[in-house]
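Engineer: Predicted coordinates and the sequence they were generated for:
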Amino acid sequence: MTLAYDPAEHGIIAVDTGFHRPVFDAAYLLVENGRAAFIDCGTQHSIPALLAALDAQGLTPAEVDWLILTHVHLDHAGGAGALMRCLPNARLAVHPRGAPHMIDPSRLVAGATAVYGEEEMARSYGEIVPVPAERVVVADDGHIVDVAGRPLLCVDTPGHARHHLCVWDQRSRGWFTGDTFGLSYREFDSPRGPFAVPTSSPVQFEPEPLKASIRTLLARDPVSMFLTHYGRVGDVQRMGADLIEQIDAMVRMARQAHAADGDRHAHLTAALADYFAARAHAHGSPLSDAQARAVLAVDVELNAQGLEVWLDRAT
């Protein structure tokens, strides 16, 4: 599934990478004056969809100048090395903390394999291969990637992960947000607009830096946010305020679960599920309570893990 947003004006195409389920994980193709850049890429299994989107724009792999990664989690970057093999003239731009993992992904592979097992790694992510060091560009805070004269500004945005950056496109007045601006699944859209929840990572979640990063994005008064999970959203000031409110609530729930008797993880996952389901209902989501909980179940678990690692590090 490929969705285009004002392609004649802004040249931004969202590509459904097919990871896990439809309309869950997006990569973006940005086209400018006959040249192109991908922003995030999904897994190795996503490559046919990415190349098909390129072909639909009348472009060849040789006309792609950049692959920009918001961060190196495998649903965003697992296919980077394999995709770069298909793009003979492209360079890869990545956060300084992420660059070593793209050049030598062995630690990424080992960590993910320990969690998922070899069979699931192959099924979900495919082969994770290195990117030659000479093709990797370290994108420090303020780094500008030039796509045929169109500047894309890379900004350090920790909180979800310390190796996270977001990309500002002045042309569209939009941010490519990776996971910094939360998750907004289209099933939750209502007459009030899109609904979003924050997303932690199991090992590097930091609530105060994440809130600061969201405020950094909002400070440019963007028109759009281009989320990996999933697609373009507007009404960004309202959504940003909602995300910050939810992060504070998540921290309160984590501390309450930590202080409670019994299984901390069970307390926390139950509280998060209740909270997000109630917010979705208040937003006017067309999903039932059970449906909302099912869609968010994996994210509740990941958020609980991230909050618990943060709690243990802070105490």
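Structural biologist: Sure, I can see it.
Engineer: from here on, contacts and neighbour counts on C-alpha atoms
Structural biologist: Fine.
Engineer: in the helix ranked longest in the chain, what counts as buried?
Structural biologist: Ranked by number of residues, the top helix in the chain under DSSP state H is helix 289-314. Under the neighbour-count criterion of 16 or more other C-alpha atoms under 10 Å, helix 289-314 has 292-293, 296, 299-311 buried.
Engineer: Arg150 versus the spatially most central residue of the chain, what's the distance?
Structural biologist: By C-alpha atoms, centre = their mean, the chain has its centre lying nearest to Gly178, at 2.8 Å. Distance, Gly178 to Arg150, by C-alpha to C-alpha, to the nearest Å: 20 Å.
Engineer: what about the strands in the protein?
Structural biologist: For the chain, the strands defined by DSSP state E cover 2-5, 12-16, 26-32, 35-39, 64-68, 91-94, 136-138, 144-147, 150-156, 165-169, 174-178, 224-227, 231-233.
Engineer: want to compare, so here's the second one:
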Amino acid sequence: MQGLKGFGHGIYAVDSAYTGPDVAAIHLIEQDGRAALVDTGNNDALVHVEQALAETGLSPEAVDYVLLTHIHLDHAGGAGAFMAAFPNAKLVVHSRGARHMAEPSKLFAGVSAVYGAERAKELYGELIPVAPERIIEATEGLELNLAGRVIRVLDTPGHARHHVCYFDTVSRSFFTGDTFGLSYRALDVNGRPSIFPTTTPVQFEPEAMHASIARMEAEQPAAMYLTHYAQVTDVPRLAADLHRLIDAHVAIAERHANAGAERKALIEADVWELVGEEAQRQGWTLPEADWRKLLALDVELNAQGLDVWLGARAKD
């Protein structure tokens, strides 16, 4: 089946196969025969999750929660399909995102504005509404009970204002969505991961992102489980790299703040230069052509996010 990997404490990563292997993980948390899923990928990911449940001896009826970190569609596009497949599940999502899960047309329109309508349809297909009575709003400090296992919600803006992270009290680990950045296994060097922030449109807020990362650091977590991609440890080093790279992205944006129509292209070129510097700093062994292909969409979206952030800041 599509990559299922266990990390102990009943935690597994399921490869959603979003745009390619080892790009987007759906995390499965199992406790005493009950299950929670963190993020959903798109509709096409459902078959991989159903296979993972079968492989771990769980039925669709065993899923108690589908936990969304935020409503960007590489994380939440499959939510309606998942809720249809898992009849006992509740969907947990930030209050800012709940209405979009119940009525997703505006959400899809926003995604189409970023990707283009044709590409958005290709990536995500039809978004299926979720019945409002099956939605739980993920508020700061909310504690979810998974067969006695407590999972706590932290409100973690910075990447998006509708972003939460989930702290698992058994493994003392966070499920971080995009707040703790991207860390692709293809870039690991002798098991040592690299990390890169996500400044994607439309709600990048650097100060909030720094604060959210610091809040998670304060818990001294044993590991972070990233949607992009799966488990990373050595959290203090990676957090320091994230703080440094967030500041570097902001510096790039500010350098081109008054560049007019060419601003986004100039930002993107400088983000690529930053990636190249990071490749040397971290000693990536993946050939440059391969890491450029792997990171192409992320760099484009980071540049878009910085451009939008500059525009929003100018209006304040």
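Structural biologist: That came through fine. What you see is a predicted model; the values in this text were computed from it and never measured.
Engineer: hmm, back to that, what about the longest helix of the first structure, how far off from the second structure?
Structural biologist: Its match in the second structure and helix 289-314 of the first structure itself, once the structures are fitted together, sit a mean 1.5 Å apart by mean C-alpha distance after the TM-score superposition for the first structure.
Engineer: Off-centre distance for that helix?
Structural biologist: Put simply, helix 289-314 of the first structure sits 16 Å off its chain's centre (C-alpha atoms, centre = their mean, to the nearest Å).
Engineer: packing partners for that helix?
Structural biologist: Counting contacts by 3 or more C-alpha pairs under 8 Å, 6 or more residues apart in numbering; DSSP states H and E, helix 289-314 of the first structure is packed against helix 236-259, helix 264-283.
Engineer: if we go to 10 Å?
Structural biologist: helix 207-219, helix 236-259, helix 264-283 (3 or more C-alpha pairs under 10 Å, 6 or more residues apart in numbering; DSSP states H and E).
Engineer: Make a markdown table from these and add mean neighbour count and distance to Ala112 of the first structure to it.
Structural biologist: Shown next, in a markdown table, are these (neighbours: other C-alpha atoms under 10 Å; distance: least, C-alpha to C-alpha, whole Å):
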| stretch | mean neighbour count | distance to Ala112 of the first structure |
| --- | --- | --- |
| helix 207-219 | 19 | 23 |
| helix 236-259 | 18 | 25 |
| helix 264-283 | 18 | 21 |
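Engineer: With distance to Ala122 of the first structure as added columns, please give these in a markdown table.
Structural biologist: What follows is those, written out as a markdown table (distance: least, C-alpha to C-alpha, whole Å):
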| stretch | distance to Ala122 of the first structure |
| --- | --- |
| helix 207-219 | 31 |
| helix 236-259 | 33 |
| helix 264-283 | 28 |
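Engineer: ok now do the closest residue in space to Ile246 of the second structure that isn't next to it in sequence, which residues does it touch?
Structural biologist: Nearest residue to Ile246 of the second structure in three dimensions, chain neighbours excluded: Pro197, at 6.3 Å (C-alpha to C-alpha, 6 or more residues apart in numbering). Residues in contact with Pro197 of the second structure, defined by C-alpha atoms under 10 Å, 6 or more residues apart in numbering, are 159, 178-183, 209, 241-247, 249, 298, 302.
Engineer: mind checking what Pro197 of the second structure lines up with in the first structure?
Structural biologist: By TM-score structural alignment, Pro197 of the second structure lines up with Pro198 in the first structure.
Engineer: contacting residues around Ala240 of the second structure?
Structural biologist: Contacts of Ala240 of the second structure by C-alpha under 10 Å, 6+ apart are 195, 213-214, 217.
Engineer: any idea how far it lies from Leu187 of the second structure?
Structural biologist: For Ala240 of the second structure relative to Leu187 of the second structure (C-alpha to C-alpha), the value is 18 Å.
Engineer: now Ala230 of the second structure
Structural biologist: Separation of Ala230 of the second structure from Leu187 of the second structure (C-alpha to C-alpha) stands at 13 Å.
Engineer: now Thr200 of the second structure, nearest residue through space, not along the chain?
Structural biologist: Gly305 (4.2 Å).
Engineer: if we can go back for a sec, let me have the strands of the first structure in TSV, extended by distance to Ala282 of the first structure.
Structural biologist: Rendered in TSV, the data for these read as follows (distance: least, C-alpha to C-alpha, whole Å):
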stretch	distance to Ala282 of the first structure
strand 2-5	28
strand 12-16	28
strand 26-32	27
strand 35-39	33
strand 64-68	36
strand 91-94	38
strand 136-138	43
strand 144-147	40
strand 150-156	33
strand 165-169	30
strand 174-178	25
strand 224-227	22
strand 231-233	19
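Engineer: for those, which one sits closest to Ser285 of the first structure?
Structural biologist: Shortest distance between Ser285 of the first structure and those, using C-alpha to C-alpha, is found for strand 231-233: 15.7 Å.
Engineer: can you map out the helices along the stretch 1-150 of the first structure?
Structural biologist: Shown for the stretch 1-150 of the first structure, the helices assigned by DSSP state H, counting those that start in this stretch span residues 7-10, 47-56, 74-77, 80-86, 99-103, 106-116, 118-124.
Engineer: Thanks a lot, see you next time.
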